[in-house]
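Enquirer: Here you go, sequence then predicted model.
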Amino acid sequence: MRFVGRAFLGIFLMALTVVLLVQAGLVLWGAVSERMNAEPRSFPQQERVVAANVVQVRGETIRPILDVYGELRSRRTLALRPNPGGTVTWVSEDFADGGQVEAGELLLRLDPVEAEAALARARADLADAEAEARDAERALTLARDELASAEEQAELRTAALERQQGLVDRGIVTQTELETAELAASNAQATVLSRRQALAQAEAAVDTGQNTIARTRLSVDEAERALAETEVTAPFTGVLASVTIGEGARISASEQVAELIDPDALEAAFRVSAAQYANLLDEDGELIAAPVTVALDVSGLTLEAEGRITRESAGGESQSGRLIYAEIGGAHGLRPGDFVTVSIAEPEQTQIARLPAAALAADGTVLALGEGNRLDEVSVALIRRQGDEVLIRAPDLEGEWVVRERSPLIGEGLRISPLLDSGEELVTGEEVAAAPEGFGGGGAGGPPGEGGDGAGGPPGEGGAGAASTGEMIALDEERRARLIAYLDESDGMPDAAKARIRETLAQPEVPAEMVARLESGMGI
């Protein structure tokens, strides 16, 4: 009996347990159904406003500055090449690399023995030529005297012949005596002719002697010049470079022994692109004499000099762009061969605005502050890029305010809180429209787009939050996926803002402040 009682008691307890489990299941099922069929919980939301620095567009007359790199050269460079060869017997103390020499200073002297011997021979030849010329002069004088004497004899013989003819006519002398007189007159004329020929030869001898003297004098001049060239002097004041010889060295004719450079006659040679070259032409297509400034950074000390463009290279030299030269004055401390920065002042341009380079996007647009402090994307014309600044032409934006620094968190249509460089908020005079009903609340720590003060939202969507450009951290893949999933589940944020934040989260390093705000909204 006891066994049967215990069996019925166990069956009763089992049935009671089953009933309780079924009741619990029904209660759970009802709670789940009620939860699933209930309206989703809504939170009061407020539109996030991003703080961004803005700058005003002001058109002005600007002279763009073109920065290129170039090399300094000397306009006066001379290779010292002694014309005669020989042995160097003496060199100046200044004849060394970097030696400062004055114009006319003696730099080196070659062995003059051969040059002196050549000069002595030339002078001896000149003395012989002058002696021969004097002999020719004396012979010419004698020839002239002999011709005069022969002419007198011929006149006497002619007069005697005339007398004989008169006597023959009167029958005083015979025909034989007349013939003798004619023969004497004929011989006298022949003698005159012979003396004239001798005179011509004497005159030719004088001319030959003069020519010989002229040739030997040229030889003497060449020998004197060769002797003078054994001493090498500085043709102008400068600095020596590439000195290759010393005392006792043997050099050949026209061998380069050094290079003389004028360090004060400097010019800068620099290459510009075809587009940059076009900006340096006037209305007639001629290169303008634009002012330039060359700068050399030496261990923190900058050496500068002013100059002006003088000419351009005639050929392309198988390279792109154009090679331009600028004359430099007052270049203290600069030397030929220095690699310098050349700043060229281009012609003035009007109605040009100067903006930070970060304000201009790659597609040539800027974010302009529009009605209600919302951003509008406006295209502008890029004129120049100058370091961290850009020069643009945008007459439609005159006096308007644009975002100073573009970022992935700021885009068209976003409302911003404009800040000046001083950190003060820009007062535009427009009344910001009140937030629509349903937005607002003072809760902190809620999901993005729901917090009233933006403490729980990501940068760029909170009411007071601004994009952070501070510390960057690296995310592991699990943490990155968790943040992206939370971002996708947030329904109080515009899709464009979600896309920008998702793009930032996909980077290897993301702003630490953004991660902190997202995780704060997740309750982490």
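Expert: Right, received. Where do you want to start?

Enquirer: Only C-alpha atoms from now on, for both contacts and neighbour counts.
Expert: Noted.

Enquirer: Can you list the helices and strands that the longest strand that the chain contains packs against?
Expert: If you go by DSSP state E, the chain has its longest strand at strand 301-312. For strand 301-312, the elements it packs on are strand 291-298, strand 322-329, judged by 3 or more C-alpha pairs under 8 Å, 6 or more residues apart in numbering; DSSP states H and E.

Enquirer: Tell me which of these approaches Val57 most closely.
Expert: Of all the helices and strands packed on strand 301-312, strand 291-298 sits nearest to Val57, with 28.1 Å by C-alpha to C-alpha.

Enquirer: Counting neighbours, show which residues of that closest one come out buried.
Expert: Pro291, Val292, Thr293, Val294, Ala295, Leu296 (16 or more other C-alpha atoms under 10 Å).

Enquirer: a markdown table please, covering these and showing distance to Val257.
Expert: Formatted as a markdown table, those follow (distance: C-alpha to C-alpha, whole Å):
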| residue | distance to Val257 |
| --- | --- |
| Pro291 | 38 |
| Val292 | 36 |
| Thr293 | 35 |
| Val294 | 32 |
| Ala295 | 33 |
| Leu296 | 31 |
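
Enquirer: closest to Gln189 among these?
Expert: Taking C-alpha to C-alpha as the measure, Gln189 lies nearest Pro291 of the buried residues of strand 291-298, at 89.5 Å.

Enquirer: Take this one as well and set it beside the first:
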Amino acid sequence: MLRRVRGRQKKALATAGLLGGSLAVALGVLVLGAEEEEAWQRLEVSYARELSRGRFLVRPLPPRTPGKTLSVAKITRYPFGFAVVETASGERALPKKPVAVRTLRLSAKAVRRKVVAFGAAEAERDATVVAEAAGTVREMLFALGEEVAAGDPLVRLDPRDAELALAAAEARLEQAQGAQQRARTETKNLLAQLLIAREALDARARERERWQVLAARETASRDRADQAENAWRAAAAEHARVKGAYEAALAGARESEARVSLAVAQRDQARLALARATVRAPFAARVAERYVSVGDRVAPGTPVARLVSSDRLRVRVHVWAGDAARVARGAAASVSFPAARDLLPAAGTLPAYPGAAAGFLGRVEGVAAAADPRSRKVAVDVSVEDPRGVLRAGLFARVEIDGGVVPGALLIPDSAVISSEEGRFVYVVEGDCARRRQVLLGARQGEARLLREGLSAPVELVVSGVALLYDGAPVRRLED
């Protein structure tokens, strides 16, 4: 038992000593800092990692110990045996053997530019169907997810009130039409009487004039002239009476026509109310939501169902302004949905354009005229054909838009590029040595970028093993 206690005490003391030593070293680094000295000498190192050109993190070796040799101009020593050195002429720790690399021979060729962006699919038509009449839901004629055609009935309300209103409106219309017919008949008869009265009045006027002339010549008696005058006056009174009756009948006929028009409008309104007792699909779609059940009381404007178009979707993506300049309305696009990848063969999709990834056929519908002030990106709407209805709104989509062909272009793989504060660099092979070249890259094309400046075709580019290279390093090509 005593031995176990002593063993535990020794372990505790060792742990405490280790922690104390680590704290002491850390405190020494903080308090004393690193030691810097000028050292124009050659230094043997067992480890060398380049921090920047001509500046290395190294672990110096004891004198006369074989290792890599550096010509050191300045050395800054740190605890734990490490140091940062600056070489006299920017030389590097040369490996003893050539670096094994894989290369790719690049030549200028026409490259089809692709603009890749991501977004969420939306239904091209997404509508909430509402009841247009008040009533009680009597029948539900659809199921969630069911496809419906334009005009298909969705919900039927209790139609009895609407049917009674229609019957009353039709009765009023029939009554008004009967009154209109009677008014027309009366007007027609009075018009005939008016014509007869007018002819009679004209005849009595001629006779009156003739007898007045004869009486003035004293070839006829004054009594006969007076009789003609009285006959004319009686004909005029009859004409005025018939004319007044005709005008009153004509006004009544016009009023009856107005009543018929009103009755027709009321009948049509009652028919519309009865038709609105059946809620129908406004377009071919799939039912996304249902909001009512049998027995619910609804008012005009009450949501009944949500419909989304099933044959076409729209994907809104946002691209950089430089890419937006290369996207034209009507350009082909290939749209893929990671969550529906297994549906592609069933849908029979083909590439949207030569070189495009397999996906659903899409077309650019429009490009925003201005960039978003927050993201500095431009919105692009892409319509997606889905004739078999295998997709769903809300799916995450990858959109690849045809940006045209770039002649005489070079594609630089991402694996060949080294990024630093000074820019982007690649290594090319000249003879059996690697040469570092600064490049300016353009738009991304999959796992590569278009070269804008820095290389001339043809060129042999290092695509594997670049991390171990430096300018002038000997290389050994690996064969695939």
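Expert: Noted; the coordinates are in hand. Model, not experiment: these values are computed from the prediction.

Enquirer: on that earlier part again, contact partners of the longest strand of structure 1?
Expert: For strand 301-312 of structure 1, contacts defined as C-alpha atoms under 8 Å, 6 or more residues apart in numbering pick out 287-297, 322-334.

Enquirer: ditto for stretch 318-330 of structure 1
Expert: With C-alpha under 8 Å, 6+ apart as the test, stretch 318-330 of structure 1 has contacts from 264-274, 277, 292, 305-313, 316.

Enquirer: Show the buried residues in those residues.
Expert: For the contacts of stretch 318-330 of structure 1, buried by 16+ other C-alpha under 10 Å: 264-272, 292, 305-311.

Enquirer: which strands and helices sit next to the lengthiest helix in structure 2?
Expert: Looking across structure 2 with DSSP state H, the single longest helix is helix 160-216. Packing partners of helix 160-216 of structure 2 (3+ C-alpha pairs under 8 Å, 6+ apart): helix 222-276.

Enquirer: so how far is the following helix or strand past the helix it packs on from its chain's centroid?
Expert: Sequence-wise, the next helix or strand beyond helix 222-276 of structure 2 is strand 278-280, with elements assigned using DSSP states H and E. In terms of C-alpha atoms, centre = their mean, to the nearest Å, the centre of strand 278-280 of structure 2 is found 29 Å from the chain centre.

Enquirer: What range does strand 278-280 of structure 2 cover in structure 1?
Expert: Mapped onto structure 1 using TM-score structural alignment, strand 278-280 of structure 2 covers residues 231-233.

Enquirer: Mean deviation, the matching stretch versus structure 2?
Expert: Superposing on structure 2 places stretch 231-233 of structure 1 at an average distance of 2.0 Å from its equivalents, by mean C-alpha distance after the TM-score superposition for structure 1.

Enquirer: can you count the residues close to Pro336 of structure 1?
Expert: Applying other C-alpha atoms under 10 Å, we find 18 residues neighbouring Pro336 of structure 1.

Enquirer: Tell me who's in contact with it.
Expert: Per C-alpha under 8 Å, 6+ apart, neighbours of Pro336 of structure 1: Glu71, Leu72, Arg73, Ser74, Pro263, Leu266.

Enquirer: What's the match for the fifth one in structure 2?
Expert: Residue correspondence to structure 2 (TM-score structural alignment): Pro263 of structure 1 is matched to Ser310.

Enquirer: From Arg286 of structure 2, how far off is that match?
Expert: Separation of Ser310 of structure 2 from Arg286 of structure 2 (C-alpha to C-alpha, to the nearest Å) stands at 6 Å.

Enquirer: what do those two both touch?
Expert: Common neighbours of Ser310 of structure 2 and Arg286 (C-alpha under 8 Å, 6+ apart) are Glu147.

Enquirer: Tell me where the longest strand sits in structure 2.
Expert: Longest among the strand segments of structure 2 by residue count, using DSSP E, is strand 35-52.

Enquirer: so that one matches what in structure 1?
Expert: So strand 35-52 of structure 2 is aligned with nothing, judged by TM-score structural alignment.

Enquirer: what residues does the helix or strand following that strand touch?
Expert: For strand 35-52 of structure 2, the following helix or strand on the C-terminal side (DSSP H and E) is strand 55-60. Residues from elsewhere that reach strand 55-60 of structure 2, judged by C-alpha under 8 Å, 6+ apart: 43-51, 81-87, 90.
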